[in-house]
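**Q** A predicted structure for the sequence below; I have some questions about it.
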Amino acid sequence: MSSHPHEGRRQRERPPAPEPLVPLVDAHTHLDACGASDADDVHAILDRAEAVGVTAVVTIADDLESARWAVRAADWDSRVYAAVALHPTRANALTESARAELEDLATHPRVVAIGETGMDLYWPGKLDGCAEPAEQREAFAWHVDLAKRTGKPLMIHNRDADAAVLEVLAAEGAPESVIFHCFSSGPEMARTCLDAGWLLSLSGTVSFRNAGELREAAALIPPDQLLVETDAPFLTPHPFRGAPNESYCLPYTVRALAEVVGRPAEDLARETWENARRTYEMRS
């Protein structure tokens, strides 16, 4: 199933269920990497999520196999939506046949975004087979065009690549709707993105003790440009960092974010739910 160049999970038990926080949408998760393989697994994950207020999730592809699977999962459960793309580190697999298949999958009515795509300048040279920056740029530009042709939001993965991502968006022309998944840059990048009208999606990293610049950035995000996500099974929020993440853990992140921005968690839940429903055009 889906593999991902994030740091690997340590073998620990899942965190306990948080107090419910209603309503929430997990704007970015990887159900297949969370261990789901069939409809029963997907239902179980979504049941755990719904029990704490997470009413819908967007499951993300990072390779062609996971793109096919994500679309199937969205058909299995009405609480699941899908996004399709090749992860930047896999951009060297964007063959003509892969492009054709992604174009076909992108037309599925439950595919609500093109992603995750973008630039990752952390992994080249560290990860065997990782796409080189030039390959990533070409693939990113193609995904930008696909988002514009389908009218679906562009979901961006950006790791150590602020300038490169902005350059591609400027050169190609950004789609109408752009989401920076797992936003992890500082306030300067946040201001640039927010001024362009783009959405910033925050994950469990906002709760990490070493994320001072990210917390400064989080405080700048207007209510209508904010999304929240788990990026499960990665980036489990503090104090459970290192344990397997799952969509039901999202309330931990939202409550941590509420402390950062000094606003009620219930308000953040409602606002980000509305933003996700609007941006992804979610219709059950």
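**A** Nice, thanks for sending it over. Numbers count the residues shown, from 1 in each chain.
**Q** contacts, neighbours, all on C-alpha from now
**A** OK.
**Q** can you tell me the centre-most residue of the chain?
**A** Nearest to the mean C-alpha position of the chain, by C-alpha atoms, centre = their mean, lies His28 at 3.3 Å.
**Q** next one for the comparison:
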Amino acid sequence: EDPRVFRTFGVHPSRVGKCSRRVLLHMRDFLQHPRAVAVGEMGLNYHRNISEAQRGAQIAVFHKQLLMAVELQKPMVIHCRDLVGSRAEIDCLAIMKSIVPRFHRIHCHCFGGSLHQMWSWKRCFPNTVFGFAGAL
């Protein structure tokens, strides 16, 4: 009821195993609310050792949420983490470039990558803003 409170709705990559068609339909309904301001947190989380099947499930759910955000013209809250290296970032950007318009609004939350990685995001999607974790 508080008019100062806004919401985002998304399926975190660590929760894709519980994501069904029904969940995505409910999410779409929730996103119709005027105070629903973004889709996410969504993305890829390779922070733990995951199987190829888990990676594929994350990619599939991420893809569906990106399409929803573009269709509904909602900003995106992106979660992109990797245990070692930058495979999550490479996969994330490749998927997004195939779906997301260049000037779509994006919040890359809890960013922990390098300055080079940040500029890669900005070159692909100039309307990206970054949030940083306290550990940074």
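**A** Right, received. Where do you want to start? On a predicted model such as this, the values are computed, not experimentally measured, just so you know.
**Q** quick one on the thing from earlier: is the residue nearest to the centre of structure 1 in contact with Ala70, as I believe?
**A** No: His28 of structure 1 is beyond contact range of Ala70, at 11.9 Å (criterion: C-alpha atoms under 8 Å).
**Q** who touches both of these two?
**A** Shared contacts of His28 of structure 1 and Ala70 (C-alpha atoms under 8 Å, 6 or more residues apart in numbering): 59-60.
**Q** after the longest strand along structure 2, next one along is what?
**A** Longest strand in structure 2 by number of residues (criterion: DSSP state E): strand 36-46. Per DSSP states H and E, the first helix or strand lying C-terminal to strand 36-46 of structure 2 is helix 52-72.
**Q** from Ala211 of structure 1, how far off is the alignment partner in structure 1 of Glu41 of structure 2?
**A** Using TM-score structural alignment, the equivalent of Glu41 of structure 2 in structure 1 is Glu116. For Glu116 of structure 1, the distance to Ala211 of structure 1 equals 23 Å [C-alpha to C-alpha, to the nearest Å].
**Q** give me the more crowded residue out of the two.
**A** Under the neighbour definition other C-alpha atoms under 10 Å, Glu116 of structure 1 and Ala211 were set side by side, and Glu116 has more, 27 against 15.
**Q** for the more buried one, what are its contacts?
**A** Shown in contact with Glu116 of structure 1 (C-alpha under 8 Å, 6+ apart): 60-62, 83-88, 154-157, 181.
**Q** mind listing which of those are in strands?
**A** Short answer: the contacts of Glu116 of structure 1 in strands (DSSP E) are 60, 83-84, 154-157.
**Q** now that we have those residues, which one has the most neighbours?
**A** Ile60 (33 neighbours).
**Q** so that residue makes contact with Thr29?
**A** Yes: the pair Ile60 of structure 1 / Thr29 is scored as a contact, 6.0 Å apart, by C-alpha under 8 Å.
**Q** which residues touch stretch 149-166 of structure 1?
**A** With contact meaning C-alpha under 8 Å, 6+ apart, stretch 149-166 of structure 1 is reached by 87-88, 106-107, 112-122, 143-144, 147, 175-185, 189, 279-280.
**Q** could you rerun that using 6 Å?
**A** Defining contact as C-alpha atoms under 6 Å, 6 or more residues apart in numbering, one finds that stretch 149-166 of structure 1 is touched by 113-122, 147, 177-181.
**Q** and these, which are buried?
**A** Neighbour counting by 16 or more other C-alpha atoms under 10 Å classes 113-121, 147, 177-181 among the contacts of stretch 149-166 of structure 1 as buried.
**Q** for those residues, which one is nearest Trp198 of structure 1?
**A** Checking these against Trp198 of structure 1 by C-alpha to C-alpha gives Val178 as the nearest, at 5.1 Å.
**Q** residue in structure 2 matching that closest one?
**A** In structure 2, Val178 of structure 1 lines up with Ile106, judged by TM-score structural alignment.
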